[in-house]
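S.K.: build the 3D model from these lines:
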Amino acid sequence: MGKLYVIGIGPGGLEHMTVKALKAIEESEVIVGYSKYIEFIKPLVVDKELYSTGMKGEEKRCREALAISRDKIVSIISTGDSGIYGMAGLILEMRKDEEVEVIPGVTASSAAASVVGAPLMHDNCNISLSDLMTPYEDIKNRVELAAKGDFIISLYNPKSMGRPHYLSECMDIIGKHRRGNTPVAVVKNALREGQKKTLFTIDDFDDSIVDMFSIVIVGNSKSYIKDGKFITPRGYKLEK
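M.R.: Below is the predicted model of the structure:
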């Protein structure tokens, strides 16, 4: 009898994977994933059977992983957390009677936040600006409501060649509900090779440095910068 692990491998560096994820990959006979993500864990899978596809092959990967897991122990991998823009939901939607276990990982917003300080210390949300699965009008509505609600907002998939203006438009929406000095962080390749971080405010934000490997974090009304660190207070009554 086989089994399917749905694993979030975190940002991409092996040191940021959970012990549970490492053990599941070690136990697995077959590893399924997007080819670039398999490269992130290459030292762990040298003796494994590999099944990979290119970008946008999610449904095919999930179908193959489920089929193989009837007879073998399989891991299907996502970067970040498998249940946040990862493979967990699709696997569970497609599952019939296969044994499936979801193993979480460090999601991109948490990884990026750790690089710039502690911006996510209060109520926060993740919003993807990719319209491949969600109509852009729905995305803008969610951004508007999150901004109105004073949520810290982490923007995933913020900018691509096919939709170069979505980020600036959504930042304009947020700007209607935030002060101009609200901190904004851009973190590229968080916790993996090529990491870069830049701090802005809403007033001086420059989206030209943003790409699909970036996460954009916009603070709430209480967020501020202290000694180069992006902080959102939780609300503790600190003595002066």
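
S.K.: use CA for all of it now, contacts and neighbours both
M.R.: Fine.

S.K.: residue 25 touches residue 44, doesn't it?
M.R.: Yes. Applying C-alpha atoms under 8 Å, one finds residue 25 in contact with residue 44, separated by 7.4 Å.

S.K.: burial measure for residue 58, as a count.
M.R.: A total of 18 residues lie near residue 58 under the criterion other C-alpha atoms under 10 Å.

S.K.: with neighbour numbers in mind, choose between residue 25 and residue 44.
M.R.: Shown here are residue 25 and residue 44; by other C-alpha under 10 Å, residue 25 has more neighbours (23 against 14).

S.K.: okay, and the more buried one sits in which element?
M.R.: Using DSSP states H and E, residue 25 maps to helix 19-27.

S.K.: residue 97 now?
M.R.: Taking DSSP H and E as the definition, residue 97 sits outside all helices and strands.

S.K.: and the gap between it and residue 13?
M.R.: As for residue 97, its distance to residue 13 is 33 Å (criterion: C-alpha to C-alpha, to the nearest Å).

S.K.: here is a second sequence; please produce its structure as well for comparison:
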Amino acid sequence: MGNKQCSKGRIDIVGIGPGDVNLLSMQARQALEQAQVIIGYQGYMRLIAAILHPQRQMIVTKNLSEEIERAQLAMEYACQGQHVAVISSGDAGIYGMASVVFEWAARQHESPEIVVLPGISALQAAAARCGAPLSHDFAAISLSDLLTPWPLIEKRLQAAIRADFVLALYNPRSQRRQKQWERAEAIIRTHCSPRTPVGIVRNAFRDGESVVITDVAHLEADTVDMFTIVLVGNSQSFVWNSRMITPRGYYPPSDRGPRVLVLGGTREAKIMAERLGRRGARVTLSYRLPPPPGPYGEGVMVRWGAWDDVGLAQFLRDEGIAWIVDMTHPDAQIIQKVARWAAREQQVPYLRWERPRGLEQEALVRRVDSHQQAAAALRQYQGNVLLLTGIKSLAIYTEALADDPEITVMIRLLPRSETLLQAEQLGLGPHQMVAMVGPYSAALNGAIYDRYNIRAVVVKDSSDDLASKVEPALERGIAVIMVQSTSDGADEGLSFDAIECQIFETSGAVIC
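M.R.: Coordinates of the predicted model:
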């Protein structure tokens, strides 16, 4: 298949490690000394200049973005019968030149001898400076979307965190790529404990080296750039004597985690349960209706079914529950009252999660305290107005706006016979009902607004998908009436981090 002349040449793809010649393997050093042509990025070439021989070797330097040109030149010289060394920092097979050279050879159907000589990878060098963070399973992910679409990177990042891998993040942030790191940091903060150890290593084993051992709560963007490897621990990682350590499992855990009941019904409940499970808690995630498919993470058991006060109190007693974490929807007031009563009865601490405000005040967003106020606010608009608030409140709007011929009330609802019948009994015709089953993306909501020429939408600020409803409306200049959630003031809502801190601080594993 290949060019016969090519078979006389040879390409060594050499991983030079961090750049310190003392860390080169003997094979890599011999290959660099014996090669007739050496090709590589000029910055890396300077790192190994001490062992090169410009008098008898052809030294070819290229810029960072010219990887394909390097592979092409290497193949041309090899096909002339030359012994070529292509250098790559770290290990050539990890985000390095190995795949570039092999792919070029495969595309050109040329087959010189190609040998990969491994080097110390950037993640290995960074890990060595931090201690022992990679002692268990880990995932290496590059945050550069130059060659990989960002949605795919984000998907891999979320999957790795949910699977409790230690993370080794390459190319985290550059002057032109800021938002990628911001998004990655937000994902890490959402799914990891605030006290998860983080190692930030810049220029490992090179001049200007810096090593910072911190945690997720104190992760700062200014410490991260393209010369940095970020190591994020898993749920078992800890810091000792300024070193980051991930246990391999040789030593048994010193104690068992607390028993926690998480009352679900929101997407955030699953995230909270997974976070607590990764910290070692034994979690029961409870749903009223059959739950969505898993997985739910290590240490998380799932049950479903309604509670009454006596049944819940008995469950707390029989299962030895130490904490109740209420992650239910703000409108789920019955289960909230049941949970508070059972918690008092069994003297179990009750923690209520506070839904964060996801949107800043916008000129087109009007916040009201009730559906009655929302209905009154709709009177200033003409045409189609869309309710995204559910069937329970529909009667308030139809009654309040029945005498206004300039307004057509529409509602998005589930295509259930009883729901459709209820809307029909309240005076809505088929053209006023958008019967659909979610989930609803921002693009789909925007298409609905366009299709029905919507002038105003009514939403609840407690909606799980609030942003996907509001953002497409604001993009189109559509007014948003936002009904703010109310509470009975029985408890003060807490954030994810505050809940986790209370549970583990009280349980003896201080993380706050």
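
S.K.: could you get me the TM-score between them?
M.R.: Aligned and superposed, the two chains score 0.97 in TM-score terms (TM-score structural alignment, normalised by the length of the first structure); 240 aligned residues with a C-alpha RMSD of 1.3 Å.

S.K.: of residue 97 and residue 13 of the first structure, which one has the most company?
M.R.: Each of residue 97 of the first structure and residue 13 has its neighbours counted (other C-alpha under 10 Å); residue 13 has more, 14 against 8.

S.K.: if I look at the more buried one, how far off is residue 105 of the first structure?
M.R.: For residue 13 of the first structure, the distance to residue 105 of the first structure - C-alpha to C-alpha - is 12 Å.

S.K.: can you check residue 142 of the first structure too?
M.R.: 25 Å.

S.K.: who has more neighbours out of those two?
M.R.: More crowded of residue 142 of the first structure and residue 105, by other C-alpha under 10 Å: residue 105, with 23 against 15.

S.K.: the more buried one -> the second structure?
M.R.: In the second structure, the residue paired with residue 105 of the first structure is residue 119, using TM-score structural alignment.

S.K.: hmm, its match is touching residue 19, no?
M.R.: No. Checked against C-alpha under 8 Å, the pair residue 119 of the second structure and residue 19 is beyond contact range at 9.9 Å.

S.K.: intersection of neighbour lists for those two?
M.R.: Residues touching both residue 119 of the second structure and residue 19 by C-alpha atoms under 8 Å, 6 or more residues apart in numbering: 89, 90.

S.K.: end-to-end on stretch 45-58 of the first structure?
M.R.: Start-to-end, stretch 45-58 of the first structure (C-alpha to C-alpha) is 20 Å.

S.K.: what residues sit buried inside that stretch?
M.R.: Neighbour-count burial for stretch 45-58 of the first structure, counted by 16 or more other C-alpha atoms under 10 Å, picks out 45, 48, 50, 51, 52, 58.

S.K.: contacts for it, please.
M.R.: Here stretch 45-58 of the first structure makes contact (C-alpha under 8 Å, 6+ apart) with 25-26, 28-35, 38, 61, 87.

S.K.: give me the ChimeraX select line for those residues, limited to the buried ones.
M.R.: Selection of buried members from those for ChimeraX, criterion 16+ other C-alpha under 10 Å:
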select :25,26,28,29,30,31,32,33,34,38,61,87
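
S.K.: so the aligned residue in the first structure for residue 145 of the second structure is in which element?
M.R.: Using TM-score structural alignment, the partner of residue 145 of the second structure in the first structure is residue 131. Residue 131 of the first structure belongs to no helix or strand when assigned by DSSP H and E.

S.K.: residue 131 of the first structure: what's its closest spatial neighbour, skipping adjacent residues?
M.R.: residue 139 (7.8 Å; C-alpha to C-alpha, 6 or more residues apart in numbering).

S.K.: now do the contacts for that neighbour.
M.R.: Contacts for residue 139 of the first structure (C-alpha under 8 Å, 6+ apart) come out as 127, 128, 129, 131.

S.K.: among these, which lie within strands?
M.R.: In this view, the contacts of residue 139 of the first structure that belong to strands under DSSP state E are 127, 128.

S.K.: among the contacts of residue 139 of the first structure, who's most crowded?
M.R.: Result: residue 129 is most packed of the contacts of residue 139 of the first structure (other C-alpha under 10 Å), 23 neighbours.

S.K.: now the spatially closest residue to residue 383 of the second structure that is not a sequence neighbour: how far from residue 377 of the second structure?
M.R.: The shortest distance from residue 383 of the second structure to any non-neighbouring residue, by C-alpha to C-alpha, 6+ apart, is to residue 407 (5.0 Å). As judged by C-alpha to C-alpha, residue 407 of the second structure and residue 377 of the second structure stand 12 Å apart.
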